[in-house]
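[1] A predicted structure for the sequence below; I have some questions about it.
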Amino acid sequence: MKKLGLVGGMGPESTIPYYHDIVYGVQQKSGKHFFPNLTIESVDVFEVLHLCSEKKYDELTAYLMQAIHNLVKSGADFAALSANTPHIIFNRLQEQSPIPLISIVEASCLEAERRKLRTVGLLGTVFTMRENFFKKPFAEKNIQIITPDDSEMDFVNAKIASELELGIVKQDTLGVLQRIILRMKEENRIEAVILGCTELPLILHDAVSPVSCIDTMKIHIHAIVDAILEE
């Protein structure tokens, strides 16, 4: 059984379900009455977002590599980032990391392919929605990603930063998100929407979304559980 090193804190509200669902997921899948050994290195989500906004990718890489090195020192066999946005530099981290990294983007892309989806919406931070790092693997599998328009992107990004990162869930915010998804469904014929921020499941899920949700956090957790149990 392999030890996970999780880079958490991006933000705390998603790190909590990561921990809970990983340890119970391993217990359930293994069928054994125990919890796996893992280490969480918590970083500052606001520092991550600041470095992204300034496009200081060398500094962001160094910041997250320090977290990964701390996890290596704890005995981690592999690592994962508990957020979508820092995957903007995932390839850099993967090249420099002494241990394997599990990508939330790659895992989500495989799930979309498994569902035989061809057109999907994408919600997340402005970096996730505007940059190419999330879209590229989907395009390689001929899956089209539709993003909101500029004003809608600004709204989604602002609500993630000012509400969801702090665990605040508001019904009026949900209403606007539902209208954004519905517009993309009607105008762009999206078949599902990617919850491309690990805080979005706090407010969006299949029961309230106009289309089915691709919950990147849940998908990532399943991939991590499989990696822990891998012989």
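    Perfect, thanks for sending it.
[2] CA atoms for contacts and neighbours, from now on please.
    Fine.
[3] buried sites along stretch 162-169?
    Within stretch 162-169, the residues that count as buried by 16 or more other Cα atoms under 10 Å are 164-165, 167, 169.
[4] second one coming, line it up with the first:
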Amino acid sequence: MKTIGLIGGMSWESTVSYYQVINEKIKESLGGFHSAKLVLYSVDFHEIEQLQSSGEWVAAGEVLADAARALKAAGADFLVLCTNTMHKVYGAIEAAVDIPLFHIADAAAQAIKEKGISTVGLLGTRFTMEEAFYRERLRVDHGFEVLVPDQEDRDLVHRVIFEELCLGKIDAASRDAFRTIVAGLVERGAEGVILGCTEIALLLPPADSSTPLFDTAAIHARKAADLALL
């Protein structure tokens, strides 16, 4: 079994789910008392959020590159970045080490292709919804048409992520608003919706929706466990 290196803490609420899902998948695959071999580097999300807000992405990339180096030194065979937004600095992390970094959008794309879906909606932080680093990887590398909500709804999704979900707050009114936004994406042609922030499934569990919802945290974690067993 390979050792997984997790770069987490963004936020810690969703990093917990990575640890749980990875170990559940390993136990399911191997049985008995088996659990995952992994090392975790959990950053102080306050520092990362400040760099995001001020647009200091190079500095944020350096912080996560240092985390990647530490995980490699601790014995990790490959890396998993437990957040969607910070894949904006994927290149800086990838360049820092000579072990693979498993991209979360690639994991999501595998799951979407398995469902035979070609047009997807995308929810996430405004960085993930509005910038090219995530949408273009899905479009160019995997051939999906990607729809995002309108500006007002993007603002709402971003606010709920940072003011509620990353602080562990689950609000029924926000859940209803997210459901309405999902319905709007479906009306525009989305066959499924990517929960492109690792906290969104805490608010909007895929099992509670008639529309296919792709929980990127759970998908990424399960496929990371698969990679560890190859």
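    Yep, it's here. Note that this is a predicted model, so its numbers are computed, not measured.
[5] could I get the TM-score for this pair?
    A TM-score of 0.94 describes the superposed chains when it is computed by TM-score structural alignment, normalised by the length of the second structure; 229 aligned residues with a Cα RMSD of 1.4 Å.
[6] taking the buried residues of stretch 162-169 of the first structure together, which two end up most distant?
    165 and 169 (9.8 Å; Cα to Cα).
[7] that older thread, can you put the buried residues of stretch 162-169 of the first structure in a markdown table and add distance to residue 83 of the first structure and secondary structure?
    Listed next are those as a markdown table, based on distance: Cα to Cα, whole Å; DSSP: H, G, I helix; E, B strand; the rest coil:
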| residue | distance to residue 83 of the first structure | secondary structure |
| --- | --- | --- |
| 164 | 13 | helix |
| 165 | 11 | helix |
| 167 | 15 | coil |
| 169 | 18 | coil |
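[8] can you find the partner of residue 83 of the first structure in the second structure?
    Taking TM-score structural alignment, the alignment pairs residue 83 of the first structure with residue 83 from the second structure.
[9] from residue 176 of the second structure, how far off is that match?
    Using Cα to Cα, to the nearest Å, residue 83 of the second structure is found at 24 Å from residue 176 of the second structure.
[10] of those two, who's got more company?
    Taking neighbours as other Cα atoms under 10 Å, residue 83 of the second structure and residue 176 compare with residue 83 leading, 23 against 13.
[11] which residues touch that one?
    With contacts defined as Cα atoms under 8 Å, 6 or more residues apart in numbering, the neighbours of residue 83 of the second structure are 8, 10-11, 104, 197-198, 217.
[12] and those residues as JSON lines, adding neighbour count?
    Below are these laid out as JSON lines (neighbours: other Cα atoms under 10 Å):
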{"residue": "8", "neighbour count": "25"}
{"residue": "10", "neighbour count": "25"}
{"residue": "11", "neighbour count": "24"}
{"residue": "104", "neighbour count": "25"}
{"residue": "197", "neighbour count": "26"}
{"residue": "198", "neighbour count": "28"}
{"residue": "217", "neighbour count": "27"}
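[13] which pair in the residues you listed spans the largest distance?
    Longest span within the contacts of residue 83 of the second structure, Cα to Cα: 11 and 104, 15.5 Å.
[14] which parts of the second structure are strands?
    Assigned by DSSP state E, the strands in the second structure fall at 4-8, 38-42, 78-81, 101-102, 119-123, 145-147, 192-195, 213-215.
[15] for the residue nearest the centre of the first structure, give its distance to residue 199 of the first structure.
    What sits nearest the mean C-alpha location of the first structure, by Cα atoms, centre = their mean, is residue 84, with 3.5 Å. Using Cα to Cα, residue 84 of the first structure is found at 10 Å from residue 199 of the first structure.
[16] since we're on residue 209 of the second structure, how many residues are nearby?
    Residue 209 of the second structure has 11 nearby residues by other Cα under 10 Å.
[17] and it, what pairs with it in the first structure?
    Checking TM-score structural alignment: residue 209 of the second structure goes with residue 209.
[18] residues in contact with its match?
    Counting by Cα under 8 Å, 6+ apart, residue 209 of the first structure touches 178, 181.
[19] distance of it relative to residue 167 of the first structure?
    Counting by Cα to Cα, the gap from residue 209 of the first structure to residue 167 of the first structure is 19 Å.
[20] go on, residue 21 of the first structure?
    Separation of residue 21 of the first structure from residue 167 of the first structure (Cα to Cα) stands at 18 Å.
[21] ok, residue 8 of the first structure next?
    15 Å.
[22] against the first structure, where does the helix ranked longest in the second structure fall?
    Longest helix in the second structure, counting residues (DSSP state H): helix 12-30. Per the alignment by TM-score structural alignment, helix 12-30 of the second structure matches residues 12-30 in the first structure.
[23] average distance between that stretch and the second structure?
    Taken against the second structure, stretch 12-30 of the first structure registers an average deviation of 1.1 Å after superposition, with mean Cα distance after the TM-score superposition for the first structure.
[24] mind checking how far that stretch is from the chain centre?
    14 Å (Cα atoms, centre = their mean, to the nearest Å).
[25] and what of stretch 160-172 of the first structure?
    Here stretch 160-172 of the first structure shows a centroid-to-chain-centroid distance of 17 Å under the convention Cα atoms, centre = their mean.
[26] aligned partner of residue 168 of the first structure in the second structure?
    That one, residue 168 of the first structure, aligns with residue 169 by TM-score structural alignment.
[27] what about that match, distance to residue 88 of the second structure?
    Taking Cα to Cα, one finds residue 169 of the second structure at 26 Å from residue 88 of the second structure.
[28] cool, residue 152 of the second structure as well?
    According to Cα to Cα, residue 152 of the second structure stands 23 Å off from residue 88 of the second structure.
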